[in-house]
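**Q** Compute the structure for the input listed below.
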Amino acid sequence: MSSWSKRVLVIRKPLEREVEEFVEKLVRVHGKSKADKMKLRLLASEVLRLIKPSLSYRDLYELTGLPESVLCRYVRGSVIPSFEHATRILARISLSVDLGHLLRDLVEHEKSPIIDLLRVLKDPYVARLLSIMIYLDLADRKITKIIATAEAVLPIATMLSIEFSAPIVLVKRNKSYPGIQYYSISVMRGPRDVETLYLDRDLVTRKDSVLVLSDVVYSGKTLEAVLHMLMKSKAEIVDVYVIMGLGSNWMERLKPYNVKVLSIVPFEI
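**A** Next comes the predicted model:
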């Protein structure tokens, strides 16, 4: 059995104004064609199936406002939500589910001396839920490239790559190949510890609108270095997502970049 079924989701109640604004965004993006509407309807059905193991039908009713009998048919897949229902389901779930609590719970469940997102996000259902939440937040933005700063975020980056039809560019660490031009930058980690980051010049250009995905930030030095390389490419940085912030040392350094951190974990963990 997936460990996802054992997780407890924390739900907050969004303001109706927030819900209506989110619904309007989804209608604007996905209401133009039958294919776009069907994509959103299927996505709503998928999200309900993803969160159902952690919530009762009564919880889902309180979350979405839809009758339990209707939600049961949606979860089982015997009926696909209408476009109107789909937009409201996705809006309310996106605004209500506390991803920060979920990620902290996963970290505590690992009981590991280090925080390794490859371990934390080993369950594909968790990675899929995170990718959907990020996609819904950025559904009205144009993304042409997804910059993955570490291998740990590649599962989420891959799912987002499909949603946005955008290729993935992985930042290389201490590794370059002859004959390829790179943007590069060195990060001092200690008196004798220097890490060099490389970004392929031909994969990111001034025509690109990029989404940056990072795994864990502690000092923020690595992510700041990646953003500096992207500035050299003159690509538009649409948004920067960090799955987990460790402690608070990174906050001041990354403040100018409007970074979105899904969860903050005390360093003592």
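**Q** CA only for contacts and neighbour counts going forward, please
**A** Fine.
**Q** biggest helix in the chain, by residue count?
**A** The single longest helix within the chain, with elements called by DSSP state H, is helix 34-51.
**Q** tell me what that helix is packed against?
**A** helix 16-30, helix 68-76, helix 83-96, helix 124-137 (3 or more Cα pairs under 8 Å, 6 or more residues apart in numbering; DSSP states H and E).
**Q** Residue 210 is nearest to which of those?
**A** Residue 210 sits nearest to helix 124-137 of all the helices and strands packed on helix 34-51, at 13.3 Å, using Cα to Cα.
**Q** mind listing what's buried in the closest one?
**A** Neighbour-count burial for helix 124-137 flags 125-137 (criterion: 16 or more other Cα atoms under 10 Å).
**Q** what residues does the next helix or strand after the longest helix of the chain touch?
**A** Read in the C-terminal direction, the helix or strand following helix 34-51 is helix 57-64, with elements assigned using DSSP states H and E. When contacts are defined by Cα atoms under 8 Å, 6 or more residues apart in numbering, helix 57-64 is touched by residues 13, 52, 66, 67, 68, 71, 72, 88, 89, 92, 93, 96.
**Q** Mark which of those residues are buried, thanks.
**A** Among the contacts of helix 57-64, those that count as buried by neighbour count (16+ other Cα under 10 Å) are 52, 66, 68, 71, 72, 88, 89, 92, 93, 96.
**Q** Pick out the most distant pair among those.
**A** Longest distance between any two of the buried ones among the contacts of helix 57-64 is 19.7 Å, between 72 and 96; criterion Cα to Cα.
**Q** Can you give me the buried ones in stretch 65-83?
**A** Buried residues in stretch 65-83, defined by neighbour count with 16+ other Cα under 10 Å: 66, 68, 71, 72, 74, 75, 80, 81, 83.
**Q** and that stretch, how far out from the chain's middle?
**A** Centroid separation between stretch 65-83 and its chain, computed with Cα atoms, centre = their mean, to the nearest Å, is 25 Å.
**Q** and this one, so I can compare the two:
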Amino acid sequence: MVRSSLSSFVVRKPLENEISQMMSNINRVYGGTKANRMKIRLLANEMLRLLKRNLSYKDLTALTGIPESVLCRYVRGNIIPSYEQAVGILSKLALSIDINHLLRELVEHEKSTLIDLSRVLKDPYIIRLLSIILLLELVSTNVTKIIVTAESVLPIGTILGIELGAPVLLVKRRSYPGVQYYSSMVIRSPKEAENLYIDRDLLSRKDNVLILADVVYTGKTLHAVIDILEKARVTIAEIIVILGLGNMWRERLRDYPVKVLTTLPPPVSM
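**A** Predicted coordinates:
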């Protein structure tokens, strides 16, 4: 394990079969056209520049197997890697980032009893890094719509939407006259309830949907969003949650493919 100069950044050595699978996925999606192949080559340069903020050339060489002198030219933008080399760079680096540790450190750095991901995910560097890693993990998934459950993850959802060519829909907490919605109610307490809405005309039964959520604690909100999408009869391809608090949500969402990037104990006040 290589620890960067920042305490919030840790990388791991991925397994060879993990790398091979991601390389295969990237090739299947991006290997067909010159434009897509160039996109991957440029993305590899961008990934290296992002990581160079926290890792030395020696660290990057250990992760990619590419000499430091060549990596330096990539980072500076003097040259770009070949498509084949770019696929290897992206696969190795994306799988090397310890997202769990990174997010945990960012949350703990805020030193707040209230989890507010709009503060945790305020750095454009972190947003872009997460979006690239998630893109590479989702590259083989045919996502046609991205459902964002909160404004704090809207920047990541928007970048993924651009890269995947998928419209981004924000779950609404308020309805408007003249608009038809799919809706679901979240019972917060015996005296408190909240309605969630998604515009009917923005969903189709042919859609393969990615749900991108900020925080899951009880699982009630995420379950309500899933309920809306089941009413719309779309296919839920992936459910990605940035932060899970405790384990209360697991029972409520056990029947769904929820991937939580990092988990923390719930704050005492919750």
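**Q** hmm, back to that, reformat the buried ones among the contacts of helix 57-64 of structure 1 as CSV; add distance to residue 33 of structure 1.
**A** Formatted as CSV, those follow (distance: Cα to Cα, whole Å):
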residue, distance to residue 33 of structure 1
52, 29
66, 25
68, 29
71, 25
72, 27
88, 18
89, 20
92, 23
93, 24
96, 28
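**Q** picking up where we left off before, after superposition, how close is the longest helix of structure 1 to structure 2?
**A** Its aligned residues in structure 2 lie a mean 0.7 Å from helix 34-51 of structure 1 after superposition (mean Cα distance after the TM-score superposition for structure 1).
**Q** any idea of the angle that helix forms with helix 16-30?
**A** 130 degrees (axes from the mean of the first three to the mean of the last three Cα atoms, to 10 degrees).
**Q** hang on, the earlier thing: among the contacts of helix 57-64 of structure 1, which two are most distant?
**A** Comparing all pairs in these by Cα to Cα, the longest separation belongs to 13 and 72, at 21.6 Å.
**Q** The helices and strands packed on helix 34-51 of structure 1 into CSV, with extra columns for distance to residue 162 of structure 1?
**A** CSV is the format used below for the helices and strands packed on helix 34-51 of structure 1 (distance: least, Cα to Cα, whole Å):
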stretch, distance to residue 162 of structure 1
helix 16-30, 16
helix 68-76, 23
helix 83-96, 18
helix 124-137, 10
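**Q** In contact with residue 115 of structure 2, which residues?
**A** For residue 115 of structure 2, the residues meeting the contact criterion (Cα under 8 Å, 6+ apart) are residue 107.
**Q** The nearest residue in space to residue 180 of structure 1 that is not next to it in sequence and residue 183 of structure 1, how far apart?
**A** The spatially closest residue to residue 180 of structure 1, leaving aside those adjacent along the chain, is residue 200, at 7.2 Å (Cα to Cα, 6 or more residues apart in numbering). Using Cα to Cα, to the nearest Å, one obtains 6 Å as the distance from residue 200 of structure 1 to residue 183 of structure 1.
**Q** how about the nearest residue to the most centrally placed residue in structure 2, chain neighbours excluded?
**A** When Cα atoms, centre = their mean is applied to structure 2, the residue found nearest the centroid is residue 134 (4.1 Å). Leaving aside its chain neighbours, residue 134 of structure 2 sits nearest to residue 160 (7.9 Å; criterion: Cα to Cα, 6+ apart).
**Q** ok, that neighbour touching residue 131?
**A** Yes. Contact between residue 160 of structure 2 and residue 131 holds when scored by Cα atoms under 8 Å: they sit 6.2 Å apart.
**Q** What about the residue nearest to residue 134 of structure 2, how many residues nearby?
**A** Around residue 160 of structure 2 there are 22 other residues, counting by other Cα atoms under 10 Å.
**Q** Would you quantify the distance from it to residue 214 of structure 2?
**A** Using Cα to Cα, we find residue 160 of structure 2 at a distance of 15 Å from residue 214 of structure 2.
**Q** list the helices and strands whichever strand or helix holds residue 225 of structure 1 packs on?
**A** Counting by DSSP H and E, the secondary-structure element that holds residue 225 of structure 1 is helix 221-233. Packing contacts for helix 221-233 of structure 1, counted by 3+ Cα pairs under 8 Å, 6+ apart, involve strand 182-190, strand 193-200, helix 250-254.
**Q** Make CSV from the ones you listed and add mean neighbour count to it.
**A** Shown next, in CSV, are these (neighbours: other Cα atoms under 10 Å):
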stretch, mean neighbour count
strand 182-190, 15
strand 193-200, 17
helix 250-254, 15
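**Q** For the nearest residue to residue 232 of structure 1 once chain neighbours are set aside, list the residues it contacts.
**A** Beyond its immediate neighbours in the sequence, the residue positioned closest to residue 232 of structure 1 (Cα to Cα, 6+ apart) is residue 183, lying 7.6 Å away. The neighbours of residue 183 of structure 1, taking Cα under 8 Å, 6+ apart as the test, are 198, 199, 200, 201, 229, 232, 233.
**Q** What does residue 183 of structure 1 correspond to in structure 2?
**A** The equivalent of residue 183 of structure 1 in structure 2 is residue 182 (alignment by TM-score structural alignment).
**Q** tell me which residues of stretch 25-34 of structure 2 are tucked away?
**A** Buried residues in stretch 25-34 of structure 2, counted by 16+ other Cα under 10 Å: 25, 26, 27, 30, 31.
**Q** roughly how far apart are the fourth one and residue 93 of structure 2?
**A** Spelled out, that is residue 30 of structure 2. In this structure, residue 30 of structure 2 lies at 18 Å from residue 93 of structure 2, with Cα to Cα as the measure.
**Q** Then residue 110 of structure 2?
**A** Residue 110 of structure 2 sits 27 Å away from residue 93 of structure 2, taking Cα to Cα as the criterion.
**Q** Now do the contacts for residue 95 of structure 2.
**A** By Cα under 8 Å, 6+ apart, the contact list for residue 95 of structure 2 reads 12, 13, 14, 18, 19, 133.
**Q** Alright, that wraps it up for me.
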